[in-house]
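*Asks:* give me a model of this one.
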Amino acid sequence: MTATAPPVAPSDEPDAQPARRSGLRRFVPVVLAAIAGLLLYVTFPPRELPWLAPLSFALLGIAVHGRRLRAGFGLGLVFGLAYLVPLLSWTGVDVGPLPWLALAAAEALILALAGMGIAYVSRLPLWPLWASAVWIADEALRARFPFGGFPWGKIAFGQPSGVFLPLASLGGTPLLGFGVVLCGFGLGGLVLRVLRLKKARDTDPAHGVDETPGANEISGTEETTGPSAARGTGGARLLRDRGVIAAAVCTVAPVIAGVAAMPLVSNDAEAGTARVALIQGNVPRMGLDFNAQRRAVLDYHVRETMKLADRIKAGTVKKPDLVLWPENSSDIDPYVNMDAYEEIQKAAEAVGAPISVGAVVTDKNGDERNQLILWDPKTGPGATYNKRHLQPFGEYMPYRGFFRVFSKDVDRAGNFVPGDKAVVFDMSGTKVGNVTCYEAAFDDVVRDQVDEGAQILSVPSNNATFERSQMTYQQLAMDRVRAVEHGRAVMVPVTSGVSAVIRPDGSIAQKTGMFEADTLLADVPRRTSKTLATRVGAWPEALLTVLGVGGLAWAVVRSRGGRSATARSKGRPANG
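*Replies:* As a prediction, the model looks like this:
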């Protein structure tokens, strides 16, 4: 007798599978946005992988394309946190994780606005163009708000080398960033269009083209089916598709523009050369308390300068035309403390060249200043430059009473008062433009010094507060971009490293290690011509911002027009 298997009860498992897959698919954009943010972080120094940035934006574009505003905001926030939390980790080196994470979250919220805007314009024809302009508009906002802005992490600052860098000489950091982002969004648009065509071909092999109105998400055209659409192989159809062509143009055009601009980047010495000495004296200790031994910091820089003077006297090196000390090399006010005055004067006389001294001084009004002093070996202190763009929560404390509720570390912030004008030092006939540390992140501050007549740029800095973190390398990358942007050699004297001599083409001629005393000597080109970026000033950023806002406005008009057409087709008022 053969046993009969009992009947199997019906299972709902087959119906559950599609629902489960649908649920998992919802997380794909979130994962893509997170990977895109981490990938963008990896492009920044101390690594040098600028070519990965377009891949990051390709993933971001795919993640937010066609999404609703709320989804775009959320995905932009995920992207921003994945990018900025590791990028800004150096801000918590000595004050703990709370300020670091608060800053990263605040900046990520501004990037979330970009995600929302990109999602909104992603249904427009040529959406990579509008989306890239929206990104630059968001960077412009971040560079100004809040507390004077925080441009750290601008896309341009992750491009100190590579094919896109020459774009900085044409339109500054806004055009450089726009080129990188456009290439990435173009690549993302290309992937989306090819996948759509493949899906349409699989659905309707006879035609191979999606009939859905607005299906061509790049060019905004609607393809028709029929013999002309079906003619040729799949590869040939791809090459003829206007959406594919438009996306490919967006991807390739910035690369071609960068290559075409390369001959404009020059290291020529248009007004001869200047022999420059950069002094890195080092500091007694790392961290926020490095300046607890302020006299030691000054003594270290005097000692290193005296070593240079001995080498000059012995004939082993040629005397420099000028000497550059870093920011905070004399936190003792030499106008008040005669012992500090005498030490600096001794060093200047020994080396026989003017010294740019970074000092903390109190002016006649009682205001504390982060100041550079032009110190002549014969006449002593002369011209001064007061740092104009101060670092909030460091050199000054906005809303000190409010933020003290969260951390008593706010009382360690200074009470500095900003300067109000660009000042170029005439050092033995060489015009040196001053940009103090944090100021290098701001387009207008650097440009003002070149407009004032600077033949070379000096960016004295003090990174000892941030120990051996990646901050030093990120700032050095900024300086390299500025060199190309304005066609100037950039000198970077730092208290504890990395000090560097940067050529006008952005390459590093010499550099020091970190937390070691050292001196760099270099003959650098003096240049007088202005790049197109210097001449046009803030116009590229303004025009790209207008383009981004215009794209958003167009998206609003199209959205309202679409709702009106839908309402009319259903026979009810447009606002019904």
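
*Asks:* can we go C-alpha only for contacts and neighbour counts from here?
*Replies:* Will do.

*Asks:* what residue is smack in the middle of this structure?
*Replies:* Centroid-nearest residue in the chain: Lys154, 2.2 Å away (criterion: C-alpha atoms, centre = their mean).

*Asks:* as a check, name the ranges of all helices in the stretch 101-250 of the chain.
*Replies:* 127-142, 168-203, 227-230, 234-240, 242-261 (DSSP state H, counting those that start in this stretch).

*Asks:* who touches the residue nearest to the centre of the chain in this structure?
*Replies:* If a contact means C-alpha atoms under 8 Å, 6 or more residues apart in numbering, then Lys154 has 139, 177 as its contacts.

*Asks:* just the one 5 residues further on next, same as before
*Replies:* Taking C-alpha under 8 Å, 6+ apart as the contact definition, Gln159 lies against 44, 50, 165, 477, 481.

*Asks:* I have a second one here; can you model it like the first so I can compare?
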Amino acid sequence: MTTLDRDETRTPTVVRPVRSPLPLRVAVPVAVAAGLALLVAFPPYGWWPSAAVGVAGLAAATHRRRLRAGAGLGFLTGVALFAPLLAWTNLHTGLLPWVLLSLLQAGYLAVLGAATAWVSPVVDRWRWAWPPVTGVLWVGQEALRDRTPFGGFPWGRLAFSQDSSPLLGWAWLGGAPLVTGVVAVAGGLLLVAVWRRWPGVRWQPVVGAAAGVVLLLTVGWLVPSGAGTGGRTVRVAIVQGNVPRLGLDFNAQRQAVLNNHVDATVKLAERVASGAERRPDLVVWPENSSDIDPLRNAAAGARISQAADAVGAPILVGAVLAGPGDGEVRNAGILWRPGSGPDLAQVYTKRHPVPFAEYVPMRSLARAVSKQVDRVRADFVAGSSPGVVDAGAVVLGDVICFEVAYDGLVRDTVDGGAQLVVVQTNNATFDVAEARQQLAMVRLRAVEHGRAALMASTVGVSGFVAPDGRVSDATGFNTRAVVVREVTLADGRTPATRAGRWPEVALTGLAVAALVVAGALRRRREVTAAG
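*Replies:* The predicted model follows:
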């Protein structure tokens, strides 16, 4: 045999023939079903295994397709996921904000769909590359979505669908990005098991994929919880004062909302005085519990002092503070001590105000789209320091509302010495589904950093979360409630806390590498076809 003959016989093993994708009449419903499978993994449904099914469905629908078709199918998946997941955004603001936000978020899954189509040559060449490639592409997509535009919107990350799953344990090792990657790897394993046209496929891929999924679940279940070097306990009370009525005009009842929280705290103080309840070391009020600036309004300050003095413990108050400039305000957590009032050295100003809700970027352009932006009369100014608040008995890591979705904002408080993670939130403009989705994020943060955590809401859901993610004393929605619990503090750091953003950086880097390898294989295939 000549050298040329030997080269020709080797060619088919180097470049495999291009196989056909799923028929479009099948791929379209599969893409929509993938979005719905992703949706029901999140609260209030909580069918966490369906997240991997949704990942597999999107990958199957887009495999071997052209980029434009992959993007279109990814967009369908995104709409099916985000439109119902974010339906709480249209309860009091109308359809337009909900539609625009849902379509924007779906656009990122369109990018993912195109990327998944692009890497098809990698998967066709190395079958078992499908799970890791799927995993890193999902992490890369979320890394982009979590940061753009205007600081990003991380709602709907795969990691936040796993609050009751054994896979939640992976957060202790690498945070939310690693949990997302593991869920997507599980989806890739499912696809390896069921894909239709692998040459010579019998039972081996099914067994291998099943073993892989079991391994992922087992590791997540066996990962230890907590951060160590703790053990000291404090007694913490959450006051959920409720509002006169739900909706955007809840802040028109600012005095009533403040009175609700004062009155509930005074009743707690009466129980303490009677011996029915032990005195707490700390009381936590939610975001917007005082929309009257208590530093400038003497009457509001006096009412908060009344509550703090009665209960005999410092109160972390969620307040709207005026300034620093004219027409500007701050969303803040301020420590109010019994006997002395506000501790101005222990004030946290929200670092990530919500665009178009707490401030309006490009206001004149936004007004041309919808005059609803004028509901935001004063822009909230972002703080610059992590929410580390020293309450004496405990150092708090305070984050406000949607900030719990952002990895760095929570991690900064733990790096700053926080022993307990506190999420102050106001769900009065949303519904119970949104509140439970937010509580799922708190559960992940507790496991990620090995810290006890709590969520304090104006209307619910409020509750305590242990370092292993278990929820205790969760309140009902749209009710007044006071819950008190002994909380164990921690000072250590988990592997995820130590690693910081590096797991996400590494996995995103691997996603870029997969795209580059796919480009090289495509180029090689084109050269071979031309030759």
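
*Asks:* where does the TM-score land?
*Replies:* Superposed pair, TM-score by TM-score structural alignment, normalised by the length of the second structure: 0.91. Supporting alignment: 503 aligned residues with a C-alpha RMSD of 1.9 Å.

*Asks:* now check the second structure for the residue matching the residue nearest to the centre of the first structure.
*Replies:* Superposed on the second structure with TM-score structural alignment, Lys154 of the first structure falls opposite Arg157.

*Asks:* now swap in Thr384 of the first structure and tell me
*Replies:* With TM-score structural alignment as the criterion, Thr384 of the first structure lines up with Val347 in the second structure.

*Asks:* and the next element down the chain from the helix or strand where that match lies?
*Replies:* Applying DSSP states H and E as the criterion places Val347 of the second structure in strand 341-349. Sequence order places helix 363-369 as the next helix or strand after strand 341-349 of the second structure, per DSSP H and E.

*Asks:* next one: whichever helix or strand comes after that next one to chain centre, how far?
*Replies:* Scanning forward in sequence from helix 363-369 of the second structure by DSSP H and E, the next helix or strand is strand 379-380. Chain-centre distance of strand 379-380 of the second structure: 23 Å, with C-alpha atoms, centre = their mean, to the nearest Å.

*Asks:* which bit of the first structure covers strand 379-380 of the second structure?
*Replies:* Across the first structure, the stretch matching strand 379-380 of the second structure (TM-score structural alignment) is residues 415-416.

*Asks:* what's in contact with that stretch?
*Replies:* The set of residues external to stretch 415-416 of the first structure that reach it, using C-alpha under 8 Å, 6+ apart, is 367-370, 390, 395-397.

*Asks:* residue contacts, the nearest residue to Gly226 of the second structure once chain neighbours are set aside?
*Replies:* Distance criterion C-alpha to C-alpha, 6 or more residues apart in numbering; nearest residue to Gly226 of the second structure, sequence neighbours excluded, is Gly450 at 3.7 Å. With contact taken as C-alpha under 8 Å, 6+ apart, Gly450 of the second structure is in contact with 172, 225-228, 467-468, 490, 492-494.

*Asks:* trace Gly450 of the second structure over to the first structure, please.
*Replies:* Per TM-score structural alignment, Gly450 of the second structure is aligned with Gly487.

*Asks:* ditto for Val55 of the second structure
*Replies:* Superposed on the first structure with TM-score structural alignment, Val55 of the second structure falls opposite Phe57.

*Asks:* next up, the contacts around that match.
*Replies:* By C-alpha under 8 Å, 6+ apart, Phe57 of the first structure lies in contact with 36, 181, 184-185, 188.

*Asks:* please list which of those residues are preserved in the second structure.
*Replies:* Retained in the second structure: 36, 181, 184-185, out of the contacts of Phe57 of the first structure (criterion both residues aligned by TM-score structural alignment, their matches' C-alpha atoms under 8 Å).

*Asks:* between those residues, which is nearest Ala538 of the first structure?
*Replies:* Nearest to Ala538 of the first structure out of these is Val181 (C-alpha to C-alpha; 19.1 Å).

*Asks:* excluding covalently adjacent residues, which one is nearest to the closest one?
*Replies:* Nearest non-adjacent residue to Val181 of the first structure, counting by C-alpha to C-alpha, 6+ apart: Ser132, 5.6 Å away.
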